[in-house]
Structure formats: structure tokens, C-alpha cells
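Undergrad: sequence unavailable; structure follows:
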């Protein structure tokens, strides 16, 4: 059967759309995140498993079932001096991450401002935030040859071409005693999706949503004794 140009073109478009929908909007960046000093002691952290951060610590003696309230501190910005993002933009991003974390935890916990029994404290620092190069990112997402080259770069370096990314450090402590209950370090980069290719900060915002969702789910599981 002879295929005309329109049929082939439509088939190509459908195939490309399926690829974009199936791709994660962000993924782990294989390059280890730099230690900002926010966590102080990093010696207890171990390499995270599947679906976890790059580095993770869970206090084996912590009883997460004992907590039903949480203080969420404002997110600090501790990006290196090499960061090209203006301080005001970093401040706005930190506020956005804080909002997402509070919105997710509010589904399971009472959000409070005062330490007390049954209250844990969550503190986080944004240690890296990098814009995508939106125009080039869109081209290397849509054009098959350019997308292939971007994929090869990811195999070699851990990230696609022209995407954005972010790093974060987080700790959970008992609000009364200051005992460390958990801590983590993670770094994520944008995936090649149409949704994330047209706005400079979209990859970073998607990483924020991922972290907020993961944190809420992990606490939910530990609170249930899992």
C-alpha cells in the first residue's frame, strides 16, 4: 500500500506526542548536588534507593506515628555565588517551594507555628536553581535529530540539553528537642516534554512539585508504620 505524505506526517506527530506524554517532566540528575552546609552534619546520609533522593537519612528510632502537627519553616536560598539567577527570583522560587510543601502537608497534618508535643519541624534550603533556555529547549524537544543529540548528552552527563534544574536540602526535626528525624539532599533536571520546554522556570517548578508530593507521601507512609 502506498502511503502519502500526510499519512506519514500524522503518524510521526502521533508517535512524537506519545513519547512526550510518556517522559517524566523531571528526573534525577546523576551529578551529585553540592553540599551547601545547610544540614551541618552530612555523615549520616546514605545514597538513596529507587524513588528516593540522592542522599537520605531516616532516624531508625524516630516514631513518626507520634506526630500530627508540623511547622514548615520558610525555605532558605543558599545557591552558590556562581548562580546566574537574580536574588529576587531565587527568593520568589523559595517562596513557591514553601507554598507547595505546605499545601501538600496540609492534607495530612495540622500546620502550626509553635513547637510542642506531636509537632515536627521541616526546614529546607534551595541550593541550586537554573533556568532552561526555553527557545533551544523547545527546538531540541520537537525536532527528532536535535532530540536525539540531547538524549546522547543525557547519557554522557546525566542531563538533557538546555533544560533547567534545581537542588534542595531538607531536614525534619522534633520541634521540642531538635532531634533529627530525617534529612535528604536531591537534585533534579528537566525532562524533554512539551509542557516543560516553553517556560524558563517550568523545570524548576516541576521539581518543586515532585519534592512536595514525595515528601508528603513518604511521611504518610511512615506515619502509617510503613
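TA: Yep, it's here. In this text, all values refer to a predicted model and were calculated from it rather than measured experimentally.
Undergrad: alpha carbons only for contacts and neighbour counts from here, please
TA: Will do.
Undergrad: quick one, what contacts residue 39?
TA: By C-alpha atoms under 8 Å, 6 or more residues apart in numbering, residue 39 lies in contact with 169, 170, 171, 183.
Undergrad: cool, and residue 161?
TA: Taking C-alpha under 8 Å, 6+ apart as the test, what residue 161 contacts is 137, 140, 150, 153, 154.
Undergrad: from the residues you listed, which ones fall inside helices?
TA: Among the contacts of residue 161, the ones falling in helices (DSSP state H) are 137, 140, 150, 153, 154.
Undergrad: gap between the residue lying closest to the fourth one once chain neighbours are set aside and residue 174?
TA: Think residue 153. Leaving aside its sequence neighbours, residue 153 sits nearest to residue 160 (C-alpha to C-alpha, 6 or more residues apart in numbering; 5.9 Å). For residue 160, the distance to residue 174 equals 39 Å [C-alpha to C-alpha, to the nearest Å].
Undergrad: same question, residue 187
TA: Going from residue 187 to residue 174 by C-alpha to C-alpha gives 25 Å.
Undergrad: picking up where we left off before, isn't the residue nearest to residue 153 right up against residue 148?
TA: No - counting by C-alpha atoms under 8 Å, residue 148 is not a contact partner of residue 160; they are 9.9 Å apart.
Undergrad: more crowded one of these two?
TA: More neighbours surround residue 160 than the other of residue 160 and residue 148, with 25 against 14 (other C-alpha atoms under 10 Å).
Undergrad: and the more buried one, what does it touch?
TA: The contact partners of residue 160, by C-alpha under 8 Å, 6+ apart, come to 150, 151, 153, 154, 190, 191, 192.
Undergrad: next, the one to line up against it:
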């Protein structure tokens, strides 16, 4: 609706001048709302899918909880973005066509235990277990008992820090605040695209022979969220999708943890497929 501007008149007609400001504001609001809606719908459509570059490895945050047998021998793993691994070079993984995923353990610091709701923790552990099953099932039989030909996968979550959603919202609401946020990763000793309040997830994992219980390989990694992430090498469409997913994940407490679980599940499946000479999925 147009309104008359008080005290002003149209020189040509002598009638009160009509202000178009409300109409312009309404148009701007509609435009902004449309952009926000596009981001929201685009982000939510992929929130449970593969994470890609939404999380990134941070070797400085890798834990040494005592879960693994030998930490000094861990080296950067092929095909990873920073995970540390060791594998017995004499073991032929083609001998293993079945996998046992044991109950996922959680070992957190006292302050982290208080910050994680038990209901959320169970949901996260269940999510990770299901993601591993989904990634490994196409190439290996999932079993519940150890034995010959069974690869046993033991996992301990050693770091779980939720995203501080209120701070993410505040950083986005401040005009041009996202510019400072996008550059705050390196300034705070974190990878590019991350910010100090984004979630962190740490893991230590062990691969054992299902018959002898001998350790075949070990890995450790720490993934942190990237609110400003884009896989440029994957093309414009994929880069946009990654950016939207990373951005939308910053507004959910545990979204980056689920992203990390998806990423690890796919990396484990892909690496095992290469070592076993089969198609990963």
C-alpha cells in the first residue's frame, strides 16, 4: 500500500506526494527472505549426506587417550586430510571379507562429560554406528561375532565439543561479521574456514584380526567444523553445495559431529576397498 508523504505535494498535480518507500522495503524484505529460504532449503536437503569439506582434520587436536597400542608410529594416512595411521605392511587384507564393528566407546574429559547430554550422546553413537554399517555393507559382510576372516573395528570417541549455536547466530547477524569470522580460523590457530566456537570431534580406532586379536592397524584423527567451506576443485555446483552445508551446520549443536562421522565412515570404506582390491560402494 502506498502512503502520502506529510507536508509534500506533487508539483504537477498539487496532490499530496506518494511515497514508494514502503513498497521498496517490502520488495527488499521479499528478496532477502527468498535468498534465506534458498539457503535454508538447500542446506537442509543435504544435512545428513556426505560431508566432504564441511569438516577438516586438525592434527594439533588429535588425542592420545591410551586406547591405541603405539602412538609414535602413527603417520599421516594416504588419502586423508590429516588423520594419523599405522598399518602392518605384512598383512594381506584381502583375507578379510567380514567386519565386526564393536560397541563404540566414549572417553571424554570431565568438563566435556558435563556438556554432553546423555540422550544426545546415545543418538550420536547410534548415528556413527549406522553410518559405518551403511558404508561397509556393500563390500563386506557385517557380523556380530569375531572369527577367521573377520576384521574387528574398535572405535573410541575421545573429543566431543558441540557448536555454540548462539555465537554462530551472533556472528552472522552482525553486518559484515561473516568477513571477520571467515578469517578467524588461521588467526586462532585453526584451519581456514573454521571459527573458535565450532564443534570438534576426536576419534581413535583400531583394526584387529578376528581370530587372533592381533592389531593390524591403528588411526587417530580430530575433525573440526568449517562454517565457511567450499570444494572449489569439484566445480561450481559442488562448491556451492559444500558451502551451504557447512554454513547451515554451524546452526546445529551436533551437526559437525555427524558430518565427521559420515566422513570417517566413507574414508574407512574407501581405504579398505583399495587395500582389499574391491569396489568401495
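TA: Now that the structure is in, tell me what you want to look at. Only a predicted model underlies this, so the values are computations on that prediction, with no experimental measurement involved.
Undergrad: kindly provide the TM-score of these chains.
TA: Put the two chains on top of each other and the TM-score (TM-score structural alignment, normalised by the length of structure 1) is 0.83; 216 aligned residues with a C-alpha RMSD of 2.9 Å.
Undergrad: ok so, going back, nearest to residue 50 of structure 1, of the ones in helices among the contacts of residue 161 of structure 1?
TA: Residue 50 of structure 1 has its nearest neighbour among these in residue 154, at 19.0 Å by C-alpha to C-alpha.
Undergrad: distance of the closest one from residue 129 of structure 1?
TA: In terms of C-alpha to C-alpha, residue 154 of structure 1 sits 19 Å off from residue 129 of structure 1.
Undergrad: for those two, indicate the residue with more neighbours.
TA: Neighbours were counted for residue 154 of structure 1 and for residue 129 using other C-alpha under 10 Å; residue 129 has more, 29 against 16.
Undergrad: run through the strands of the stretch 51-200 of structure 2 in chain order.
TA: Assigned by DSSP state E, counting those that start in this stretch, the stretch 51-200 of structure 2 shows strands spanning 55-57, 75-76, 84-87, 98-101, 105-106, 141-143, 150-161, 200-209.
Undergrad: for the contacts of residue 160 of structure 1, which one is nearest residue 111 of structure 1?
TA: residue 190 (30.4 Å).
Undergrad: aligned to the closest one, what sits in structure 2?
TA: Pairing criterion TM-score structural alignment: the partner of residue 190 of structure 1 within structure 2 is identified as residue 225.
Undergrad: show me what the residue nearest to residue 153 of structure 1 aligns to in structure 2.
TA: When structure 2 is aligned by TM-score structural alignment, the residue opposite residue 160 of structure 1 is residue 195.
Undergrad: mind naming the longest helix for structure 1?
TA: When structure 1 is parsed with DSSP H, its longest helix is helix 202-223.
Undergrad: quick check: which helices or strands does that helix pack against?
TA: strand 26-28, helix 87-105, strand 165-174, strand 180-190 (3 or more C-alpha pairs under 8 Å, 6 or more residues apart in numbering; DSSP states H and E).
Undergrad: what's the closest of these to residue 119 of structure 1?
TA: Checking those against residue 119 of structure 1 by C-alpha to C-alpha gives strand 165-174 as the closest, at 6.6 Å.
Undergrad: contact partners for the equivalent of residue 256 of structure 2 over in structure 1?
TA: In structure 1, the residue paired with residue 256 of structure 2 is residue 203, using TM-score structural alignment. By C-alpha under 8 Å, 6+ apart, the contact set of residue 203 of structure 1 is 25, 26, 131, 132, 163, 164, 165, 189, 190, 191, 196, 197.
Undergrad: do the same with residue 164 of structure 1
TA: Residue 164 of structure 1 neighbours (C-alpha under 8 Å, 6+ apart): 129, 130, 131, 132, 133, 189, 190, 200, 201, 202, 203, 204.
Undergrad: from residue 23 of structure 1, how far off is the second one?
TA: In this structure, residue 130 of structure 1 and residue 23 of structure 1 are separated by 20 Å, where distance is defined by C-alpha to C-alpha.
Undergrad: ok, now the first one?
TA: Relative to residue 23 of structure 1, residue 129 of structure 1 is positioned 21 Å away (criterion: C-alpha to C-alpha).
Undergrad: and for the fifth one?
TA: Residue 133 of structure 1 is 19 Å from residue 23 of structure 1, where distance means C-alpha to C-alpha.
Undergrad: more neighbours: which of these two?
TA: In this view residue 133 of structure 1 and residue 23 are compared by other C-alpha under 10 Å, and residue 133 has more residues nearby, 17 against 13.
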